[in-house]
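Colleague: Provided below for reference: sequence and predicted model.
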Amino acid sequence: MFRFLINTLLVPLLRVLYRPRVEGIENIPATGPVILAGNHLAFSDSPFMTLVAPRPVFFLGKDEYVTGRGIKGRAKAAFFTTVGMIPVDRDGARGGAAALMTGRRVLEDGQIFGIHPEGTRSPDGRLYRGRTGVARLALMTGAVVVPCALIGTERVQPAGKKLPRIHRVTIRFGAPLDFSRYEGMDRDRYVLRAITDEVMSDVMRLSGQEYVDMYATKAKAA
C-alpha cells in the first residue's frame, strides 16, 4: 500500500512542488549500465537524481533507513526503496567492499547506479576530492560515467534540518565518459586516480563549485 501511494501520489507531488530544472537529460543512455556521479550537498541529492532520471536509478543508503518499526518506519522504508535506495551496512572494515560489490551487481544487471564520489556531504558547499570507487566500478563493469551536478539541494534540506523546505533545484547531466581504454587496469591506483579526477573535473564544470583538492571527511575533521 505504501509503495503504491508513493508511486501514484508522492512522487508526482514532489515533481510539482519542487519543479526541478533538468539539463542534459539526453546524455543518459537509454540502455546499458550507467554510473551517475554527482556532487553531494544534501541528504536529498540521491532522491532528486532518481526523481528526474528517465530510467530507474539505484543508490546506497544506510540500512537504518528501512529498519524502523510501526507505520512511520514502514512508510519511511517504502519511500526509500521506491526511490531506488539499496540498504547497506557501510560501517566497519567490510562496509566499503560491500558497497562496491552492491554497485557492481546493479551495473552488471544493466541498470543505473547513482554515486557521490566525495563520499560524504560537502561541509561548506565546495566540491571535494573524489574517492576512486567510481573509477573501479566503471572499469569492473564497463559502465559509462555520466557526471551530474545538483544545484540548490542544500537549501531544500540544510545540514541538521529534519524537515525539507520547498526550493527549486537544478540537475545537470554532462556527456557520458567512456573509460574502456583502461580495461583491465582496475587495480592501478594511478589510473583510478586519473579517471576519478576527470569525473570530478566535469562535475565541477557543471556545478560551478570551487574545487578543493582534499577529501571532505578530512575537511570535516579539521
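Modeller: Looks like it arrived, so ask away. Keep in mind that what you see is a predicted model, and the values were worked out from it rather than measured. Numbering: from 1, shown residues only.
Colleague: from here on, contacts and neighbour counts on C-alpha atoms
Modeller: Will do.
Colleague: Residues contacting the helix ranked longest in the chain, please?
Modeller: Across the chain, the longest stretch assigned as helix under DSSP state H is helix 189-207. With CA atoms under 8 Å, 6 or more residues apart in numbering as the contact definition, helix 189-207 has outside contacts at 37-39, 127, 129-132, 134-136, 145, 147-151, 172-174, 177, 179, 182, 185-186, 210-211.
Colleague: Mind checking which of these land in strands?
Modeller: Members of the contacts of helix 189-207 lying in strands (criterion: DSSP state E): 37-38, 127, 145, 147-151, 172-173, 211.
Colleague: Just the buried residues of these.
Modeller: Taking 16 or more other CA atoms under 10 Å as the criterion, what is buried in the ones in strands among the contacts of helix 189-207 is 37-38, 127, 145, 147-151, 172-173, 211.
Colleague: Against that first model, consider the following:
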Amino acid sequence: MTENQLQNWLVNIGQNIIWISGKLLYQHWFQLKCLGLENIPQDRAYIIAANHVSHLDGPAVIAAQGKHFKNVYSLAAKDYFFNRPFKAWMCQNFFNMICFERKGNFLNSLRSCQKIVEQNKVILFFPEGTRSITGELQRLKLGLGLLVLHLNVPVIPVYIHGTYQALPKGRHFPKRHPIYVSFGLPLDFRHYQTKQNILDTRQIQQQIINDVYIAIAQLHDNLVGKVNYGNLET
C-alpha cells in the first residue's frame, strides 16, 4: 500500500466514524427532527443555503439531509477554519470543507465548487457569512448570488432551530436541546440567466439573495410556530 493509498484509507475510515457517531449524537442527544426531506433533489447537484447561529449548524444539516457526508461539501471561512496547517488539513480531508475568503477573491472557491456539482454532489453554504450573535436571521451576503449564477443549480433554503440554544457564539460547550431542520422547496434561478443583458451582475445577485432570504424567513415562521404550539410532526 502506497503512502497516498494509506492516507485515503485512513481518511475514509475517519469520515465513516464521524458520520455514524455524528448522526447518533444528533438523533439521540439533540433529538434531531427534520421537515421537508421530500423537497431535496435526489438526482442532481444543489446548494443548501441555511441560517447560521452555531458551530452545530453544519453537522445538523448534514445529518438531517440523509446523504452520507462524503457527498456534502461545506464552504468554510479561510480566516477561521484554514488559519493553521493541521487544522486546514483536517477540515479539508475529514470534513469536506472548501476554503473561501470572506473578504477577498471568491474565484478559487468557485472553481472547486464547479468540480463538486459536476459530480452531482451537494454544497452547503451559510450566506450570512458568520454566526448570528442574536439568533435572528441576518442580511445575506452577495457571495451566494455569485455562486448561484456561476453554478446554475437549484438552491434548497433551510432553517435551523435549536442550535442557538444549544451552542450560541461565544459558548465553548453545548448543552442538550432539541434541534430542528426544515428544508424548503428548491429555488430555481435559471430565469435570472436571461436577465444578464438587462441588469448588471450585482443587481441579479441582490435579487437572488432577496429570494433566498424570504424563503428562509418563511421556513423560520412556519417551523417556530409549529415548535411553539407543539404541532410538529416527528
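Modeller: Sure, I can see it. Everything numeric here is computed off the predicted structure, so don't read it as measured data.
Colleague: hang on, the earlier thing: distance from the chain centre to the longest helix of structure 1, please.
Modeller: Averaging C-alpha positions (CA atoms, centre = their mean, to the nearest Å) puts helix 189-207 of structure 1 15 Å from its chain's average.
Colleague: same deal with stretch 157-175 of structure 2?
Modeller: Relative to where its chain is centred, stretch 157-175 of structure 2 has its mean C-alpha point 14 Å off (CA atoms, centre = their mean).
Colleague: Contacts for it, please.
Modeller: Where contact means CA under 8 Å, 6+ apart, the residues beyond stretch 157-175 of structure 2 that reach it are 48-57, 61, 131-133, 135, 176-187, 212, 215-217, 219-220, 223-224.
Colleague: ok, and the closest non-adjacent residue to the counterpart of I156 of structure 2 in structure 1?
Modeller: With TM-score structural alignment as the criterion, I156 of structure 2 lines up with V146 in structure 1. The spatial neighbour of V146 of structure 1 that comes closest, neighbours along the chain excluded (CA to CA, 6 or more residues apart in numbering), is P176 at 4.5 Å.
Colleague: name the element the spatially most central residue of structure 2 belongs to?
Modeller: Among the residues of structure 2, the one closest to the centroid is L124, at 2.9 Å (CA atoms, centre = their mean). Assessed by DSSP states H and E, L124 of structure 2 sits inside strand 122-125.
Colleague: What range does that strand cover in structure 1?
Modeller: In the comparison with structure 1, strand 122-125 of structure 2 aligns to the range 112-115 (TM-score structural alignment).
Colleague: compared with structure 2, how much does the matching stretch deviate?
Modeller: Its matched residues in structure 2 lie on average 0.7 Å from stretch 112-115 of structure 1 after superposition (mean CA distance after the TM-score superposition for structure 1).
Colleague: which other residues reach that stretch?
Modeller: Counting by CA under 8 Å, 6+ apart, the neighbours of stretch 112-115 of structure 1 from elsewhere in the structure are 32-38, 46, 49, 55-60, 103, 106-107, 134.
Colleague: that older thread, which of the contacts of stretch 157-175 of structure 2 are buried? Put it as a ChimeraX command.
Modeller: The following ChimeraX selection, which keeps only the buried ones among the contacts of stretch 157-175 of structure 2, applies the criterion 16+ other CA under 10 Å:
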select :48,49,50,51,52,53,54,55,56,57,61,131,132,135,177,178,179,180,181,182,183,184,185,186,187,212,215,216,217,219,220,223,224
